[in-house]
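> quick check, what structure comes out for this input:
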Amino acid sequence: MILLTGASGFLGKIIREELAKSDLVHTLGRDALNDIVCDLSKERFSTQHAYSLVVHCAGKAHSVPKTEEEKAAFFQVNYEGTVRLCQSLSASGKPPARFVFISTVAVYGVEAGAAISETHPLAGTTAYAQSKVQAEAFLAEWCKVNGVTLSIVRLPLIAGPNPPGNLGAMINGIKTGRYLSIKGVNARKSVVMAADVATIIPRMSEVGGIYNLTDSYHPTFPELEALIAAQTGKGLPLAIPLWMARMLGRIGDLAGNKSPINSLKLGKIISTLTFDDSKAQKELGWRPRRVLDEFKI
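A predicted model of the protein is given here:
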């Protein structure tokens, strides 16, 4: 029997569908449709069931906090929620044999670089990154004390039906004609199919360890733009020269965080940022599909 948190989310839905093919899955979340209704950011839960595997997919992401209260919300959900989940499992007297934690490449705290591996320092400074770093550290100790095999998966952009985050924003921008491409920029970005992540979880849970997962190809922005434009029936987005994009970025700096583009955001767009998944290939037999071949909007 498997316990899955965050089953109503983008990735959680896909993980649930995959795991349910081979085992009974209980879900935990705030929605009344869950088997266990609980808001882990505020409370613990009780259960009489013994779970062989817990997949902790629930978390807060895809927003930029503007206040201290909004920053604190990341820690309440991502760190304190993880602590309460484990405390509840301990109280049941039946800790799972295996635990999989869905984390993020944001923990590395890098905005540019190529083939960044799992050994890179955890230097993330955002509330999102730090809350995940703290959750990872807590889980490492809790699983060690309780004899639980821990797997941590650090994910980049995730592709699948109606994706959230930057990929979802790109799709919406191209659909509405409010997206500007930048000429001559071929920065590569790590992306992974959500379905591939779901498929590898059972194998990963048996082996344990920390893994980056990508599609191993790392498409360029123009490649993603062309794929999305073709699937939406739109023409390729308007492309502007880099010098003009830099000028718009400087104007955005003056406008503050509300600006759709500034120098910081532009720097991320034009810089390659990829992660090394060779460890997963060697230890798990990870054989991902190329996002450019499989992604359907």
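> alpha carbons only for contacts and neighbour counts from here, please
Noted.
> how much space separates the residue lying closest to residue 95 once chain neighbours are set aside from residue 16?
Nearest non-adjacent residue to residue 95, counting by Cα to Cα, 6 or more residues apart in numbering: residue 89, 5.5 Å away. Using Cα to Cα, to the nearest Å, residue 89 is found at 20 Å from residue 16.
> for residue 103, same thing?
If you go by Cα to Cα, the gap between residue 103 and residue 16 works out to 17 Å.
> so the two - more neighbours on which side?
Neighbour comparison, residue 103 and residue 16: the larger count goes to residue 103, with 26 against 23 (by other Cα atoms under 10 Å).
> mind listing what residue 221 touches?
Residues touching residue 221, when contacts are defined by Cα atoms under 8 Å, 6 or more residues apart in numbering, comprise 185, 186, 187, 188, 189.
> one more pass at 7 Å, please.
Contact analysis of residue 221 by Cα atoms under 7 Å, 6 or more residues apart in numbering lists 186, 187, 188.
> ok, now residue 120?
With contacts defined as Cα under 7 Å, 6+ apart, the neighbours of residue 120 are residue 108.
> confirm it sits in a strand?
No. When DSSP: H, G, I helix; E, B strand; the rest coil is applied, residue 120 is found to be coil, with no strand at that position.
> could you identify the longest helix within the protein?
Within the chain, and with DSSP state H defining each element, the longest helix by residue count is helix 127-146.
> helices or strands up against that one?
helix 68-74 (3 or more Cα pairs under 7 Å, 6 or more residues apart in numbering; DSSP states H and E).
> other SSEs contacting the helix it packs on?
In terms of contacts (3+ Cα pairs under 7 Å, 6+ apart), helix 68-74 is packed against helix 127-146.
> would you mind measuring from the nearest residue to residue 103 once chain neighbours are set aside to residue 125?
Across the structure, with Cα to Cα, 6+ apart as the measure, the residue nearest residue 103 apart from its sequence neighbours is residue 154 (4.6 Å). From residue 154 over to residue 125 the distance is 16 Å, taken as Cα to Cα.
> just residue 146 next, same as before
The value you get for residue 146 to residue 125, if Cα to Cα is used, is 30 Å.
> looking at residue 154 and residue 125, which is more packed in?
Regarding residue 154 and residue 125, a neighbour count based on other Cα under 10 Å identifies residue 154 as having more, with 22 against 15.
> this one next, for a side-by-side:
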Amino acid sequence: MSRILVTGANGFLGSALVRALVERGHRATCLLRPGSDVSGLAGVEYTRAEGDVIHAPGLVRAVEGQEVVFHLAGVRRAATREDFLRVNAEGTRRLCEALVAAGNRPRLVLVGSLGASGPSSAGRPREEEDVPHPTDAYGESKAEAERIAFSYADRLPVTVVRPPRIVGPRDRENLLLFRLVARGLRLRLGGGERPLTLVDVEDVVDLLQVVAERDEALGQSFFVGHPHPFTLERIQDLAAEALGVRPRTVNLPPLVLSTLATAADGVARLTGRPLPLNRKFARQLLAPAWTCSSAKAERLLGFRATRDPADTIRRSALWYRQHGWL
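All right, here's what the predicted structure looks like:
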């Protein structure tokens, strides 16, 4: 049994990770802000640590005595580049400082993002050794978080896992697509198909646990994803099949999508409520491809993502409907 801290534990991936850790008999501590929605952790036995990655005192208390720290906390939507950097990058620095101060060299597993590397070309997936080219402030902040984490590698055992687009029940990042399909609409972006690497949330959880235990993972970064790319259109087709609907295809020129996303961001700033559509999401959809190779994880760790995202998309669509999310 290990003592494990998870930051961002109440999120989609975080709650799935905590459940898996507890099922394996580990003692999980969740770093949670006051008032956090912990519905994803319902029925799970864990220790709550009040705090966040921005305020050092709460971090120092949370990391004390931990053997492994999974760092998932961060923001995916923010008003400014500085807000992304403050939480995703400087929050990682504060966590590393707290871990160093703890004195027992707990193992750090940072959950990064394919966004830190940037989009790929349609014909060649991203590899871990490629020079990062993030295309937005979120990606920049995640790339900087990686750089900061590895700068502590002489004082902490560090590993980074970079998931692409994660799918599964409870995911909100892709929920807009499912809601459109449920309402009878299917988007087709102009400019041709754009390949996407997808990964089931449970495959990410499995790899996180592997890298926390294997010395071969130290000082390394890993992509994780299903080997066969999907497309935005196929995701919608699979959702429609699961929901038993025949949506009408709406051709959406890139300029129209960008304009709508800009308007949505303006509304979000005025109301203080983030909307499902935003410029970050639009830029991701309009990139030529978001694919990555998981060959390194298989070569060094013998790990492969085995769950078919097509099945996951179908299950997710049914889960959303059963729980009133559509």
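> which residues of the stretch 51-200 of the first structure fall in helices?
According to DSSP state H, counting those that start in this stretch, the stretch 51-200 of the first structure carries its helices in the segments 68-74, 81-91, 127-146, 165-176, 194-207.
> I'd like to know which of the ones you listed is closest to residue 21 of the first structure.
helix 194-207 (10.5 Å; Cα to Cα).
> counterpart of the residue nearest to residue 95 of the first structure in the second structure?
Alignment of residue 89 of the first structure against the second structure is given by TM-score structural alignment, with residue 99 as its counterpart.
> wait, isn't that match in contact with residue 63?
Yes. In terms of Cα atoms under 7 Å, residue 99 of the second structure counts as a neighbour of residue 63; the distance is 6.4 Å.
> show me the residues around residue 16 of the first structure that make contact.
When the contact criterion is Cα under 7 Å, 6+ apart, the partners of residue 16 of the first structure are residue 7.
> which SSE is it in?
Under the criterion of DSSP states H and E, residue 16 of the first structure resides in helix 10-19.
> measure residue 68 of the first structure to residue 43 of the first structure for me?
22 Å.
> how about residue 156 of the first structure?
Per Cα to Cα, residue 156 of the first structure is found 29 Å from residue 43 of the first structure.
> neighbour count for those two, which is higher?
residue 156 (21 against 12).
> what sits closest to the residue mapped onto the more buried one from the second structure if chain neighbours are left out?
Taking TM-score structural alignment as the criterion, the aligned counterpart of residue 156 of the first structure in the second structure is residue 164. With Cα to Cα, 6+ apart as the criterion, residue 164 of the second structure has its nearest non-adjacent residue at 5.0 Å, and that residue is residue 114.
> to which residue of the first structure is the one you found aligned?
In the first structure, residue 114 of the second structure lines up with residue 105, judged by TM-score structural alignment.
> quick one: its match from residue 159 of the first structure, how far?
In this view, residue 105 of the first structure and residue 159 of the first structure are 15 Å apart by Cα to Cα.
> then residue 82 of the first structure?
With distances taken as Cα to Cα, residue 82 of the first structure is found 25 Å from residue 159 of the first structure.
> how near is residue 86 of the second structure to residue 51 of the second structure?
Counting by Cα to Cα, the gap from residue 86 of the second structure to residue 51 of the second structure is 16 Å.
> and the match of residue 114 of the second structure, how many neighbours does it have?
Going by other Cα under 10 Å, the residues that sit close to residue 105 of the first structure add up to 25.
> over to residue 114 of the first structure?
Here the count is done by other Cα under 10 Å, and residue 114 of the first structure has 15 residues near it.
> chain neighbours aside, what residue packs nearest to it?
Distances taken as Cα to Cα, 6+ apart put residue 274 closest to residue 114 of the first structure, at 4.7 Å, once the chain neighbours are dropped.
> check which helix or strand covers the one you found.
Take DSSP H and E as the rule and residue 274 of the first structure turns out to sit in strand 273-275.
> mean per-residue distance, that strand to the second structure?
Overlaying the second structure shows strand 273-275 of the first structure at a mean distance of 1.6 Å from the equivalent residues (mean Cα distance after the TM-score superposition for the first structure).
> what range does that strand cover in the second structure?
If you align by TM-score structural alignment, strand 273-275 of the first structure falls on residues 290-292 of the second structure.
> again, but for stretch 214-221 of the first structure
Residues 225-232 of the second structure are where stretch 214-221 of the first structure aligns, taking TM-score structural alignment as the criterion.
> measure that stretch end to end?
First-to-last residue span, stretch 225-232 of the second structure, Cα to Cα: 16 Å.
> what's the local residue count around residue 214 of the second structure?
Taking other Cα under 10 Å as the criterion, the count of residues near residue 214 of the second structure is 11.
> what's the separation between the residue nearest to residue 95 of the first structure and residue 207 of the first structure?
21 Å.
> before we move on, what about residue 274 of the first structure?
Residue 274 of the first structure sits 24 Å away from residue 207 of the first structure when distances are taken as Cα to Cα.
> go on, residue 11 of the first structure?
Here the distance between residue 11 of the first structure and residue 207 of the first structure works out to 22 Å (Cα to Cα).
> for residue 169 of the first structure, same thing?
When Cα to Cα is the yardstick, residue 169 of the first structure and residue 207 of the first structure sit 35 Å from each other.
> identify each buried residue in stretch 213-227 of the first structure, please.
For stretch 213-227 of the first structure, a neighbour-count test (16 or more other Cα atoms under 10 Å) marks 213-222, 224-227 as buried.
> do stretch 139-146 of the first structure as well
Residues of stretch 139-146 of the first structure classed as buried by neighbour count (16+ other Cα under 10 Å): 139, 140, 142, 143.
> quick check, nearest of those to residue 251 of the first structure?
Residue 251 of the first structure lies nearest to residue 139 out of those, by Cα to Cα, at 43.5 Å.
> aligned to residue 11 of the second structure, what sits in the first structure?
Using TM-score structural alignment, residue 11 of the second structure lines up with residue 9 in the first structure.
> ok, the closest residue to its match other than its chain neighbours - how many residues close by?
Among residues not flanking residue 9 of the first structure along the chain, residue 58 sits closest, at 7.6 Å (Cα to Cα, 6+ apart). Summarising burial for residue 58 of the first structure: neighbours were counted as other Cα under 10 Å, giving 24.
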